[in-house]
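Enquirer: Take this sequence and fold it.
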Amino acid sequence: MENIHPILDAADIERIIARIAHEILEVHKGANNFSLVGIQTRGVFLAKRIQALIKKIEGIEIPAGIVDITLYRDDWTRISHNPVVQATDVFFSIDGKQVILVDDVLFTGRTIRAAMDAIMDYGRPDRIELAVLVDRGHRELPIQANYVGKHISTGLSESINVLLTECDGIDKVVLEKR
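Expert: Okay, here's the model as predicted:
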């Protein structure tokens, strides 16, 4: 376990999500013309948490969808010959709306590029923004987040693992050195 270092605990994650929700509301001057779309898997849970906080703050339940980017990845054939495709559920119109993609970790930018491609298959939003829990750098594409929980400098041989109660039984973020 000496190769795993804690970065964020449950209280840190809760504070970060609250800050991101407030930043989104400040930038958008309320909760009227935007929706959230979580990227499978942990981005979905983060989007739902942000959605719940916005409802608590503003009394408005904004739409929150789910996108799976598996078949939009530029490397899916390298990952598996039989990729596991999860649910995509964008049950609302995104035409003319502002869409905020939500993900756990921003790394090379390739996942976000794939998510934007997937979103465009559902319509033409006015704007796409990005909210991430952790930005670890090392971009391969010119993509940056509008809302960042924490910037963590990492080496290429390290990884950031986000654990969330909904799928992992605990909230924490760890840095793993390989």
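
Enquirer: only C-alpha atoms for contact and neighbour calcs from this point on.
Expert: Noted.

Enquirer: for the residue nearest to the spatial centre of the chain, what are its contacts?
Expert: Taking CA atoms, centre = their mean, the centroid of the chain lies closest to Asp103, which sits 1.2 Å from it. For Asp103, the contacting residues are Gly38, Ile39, Gln40, Arg42, Gly43, Val44, Leu46, Ala47, Leu130, Ala131, Val132, Leu133, by CA atoms under 8 Å, 6 or more residues apart in numbering.

Enquirer: Sequence B follows; please return its structure for comparison with A:
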Amino acid sequence: MKLNLDVNSLLDTLEANLREDPIMGKNPHMIGIRSGGLWIAQQLHQRLGLETPLGELDIAFYRDDFSRVGLHPTVRPSHIPWNVEDAHIILVDDVLYTGRTIRAALNEIFDYGRPAQVLLTTLLERPGCRELPICAQYVGAQLNCDQKVKLLGPDPLELHLIEDKEEVA
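Expert: The predicted structure follows:
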């Protein structure tokens, strides 16, 4: 079932918040977490007119539940086309849920070097479900912890409520 949230309006909110953040004066670099986070990052990267290429993370090998969920057949290598050392990074994901995806992404980023700053922005968050002490600086909208969603895209981007038997974010 399609969720009654306008992705473009949520992107407008995130863009406006990011434009006001001091990170924008520090030549920020952006990284999207595959796949939904990358789709959101592509939109924000373009809207903000960032000059450095967009980085992409596939955190499958960094997950702490790897032995439980297994390897997805579409795992692709991450690509960060610039030096992470001392960079100001905007990390983008689609849904902040337990915090484990973000923990995995931070571990992978630090394998590339030590950034000066990492700012987290997500399209949606499900507060009350967090398993790790991770929060986003900017969030497009909040859902109830029991609302499970899937972002479909990349063109057009749509949010759908899903049933328990389907894949969740």
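
Enquirer: counterpart of the residue nearest to the centre of structure 1 in structure 2?
Expert: In structure 2, the residue matched to Asp103 of structure 1 (TM-score structural alignment) is Asp93.

Enquirer: sorry, back to before: out of the contacts of Asp103 of structure 1, which sit inside helices?
Expert: Arg42, Gly43, Val44, Leu46, Ala47 (DSSP state H).

Enquirer: which residue ranges form the strands in structure 2?
Expert: 29-33, 55-57, 88-96, 117-125, 138-142, 149-152, 158-161 (DSSP state E).

Enquirer: Distance to Arg47 of structure 2 added to those, as a markdown table?
Expert: A markdown table is the format used below for the strands of structure 2 (distance: least, CA to CA, whole Å):
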| stretch | distance to Arg47 of structure 2 |
| --- | --- |
| strand 29-33 | 12 |
| strand 55-57 | 16 |
| strand 88-96 | 14 |
| strand 117-125 | 15 |
| strand 138-142 | 15 |
| strand 149-152 | 19 |
| strand 158-161 | 18 |
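
Enquirer: Could you check the ones you listed and tell me which one is nearest Asp6 of structure 2?
Expert: Using CA to CA as the criterion, the shortest distance between Asp6 of structure 2 and the strands of structure 2 is 7.9 Å, found for strand 158-161.

Enquirer: on contacts alone, who are the packing partners of that closest one?
Expert: Contact partners of strand 158-161 of structure 2 among helices and strands, from 3 or more CA pairs under 8 Å, 6 or more residues apart in numbering; DSSP states H and E: strand 149-152.
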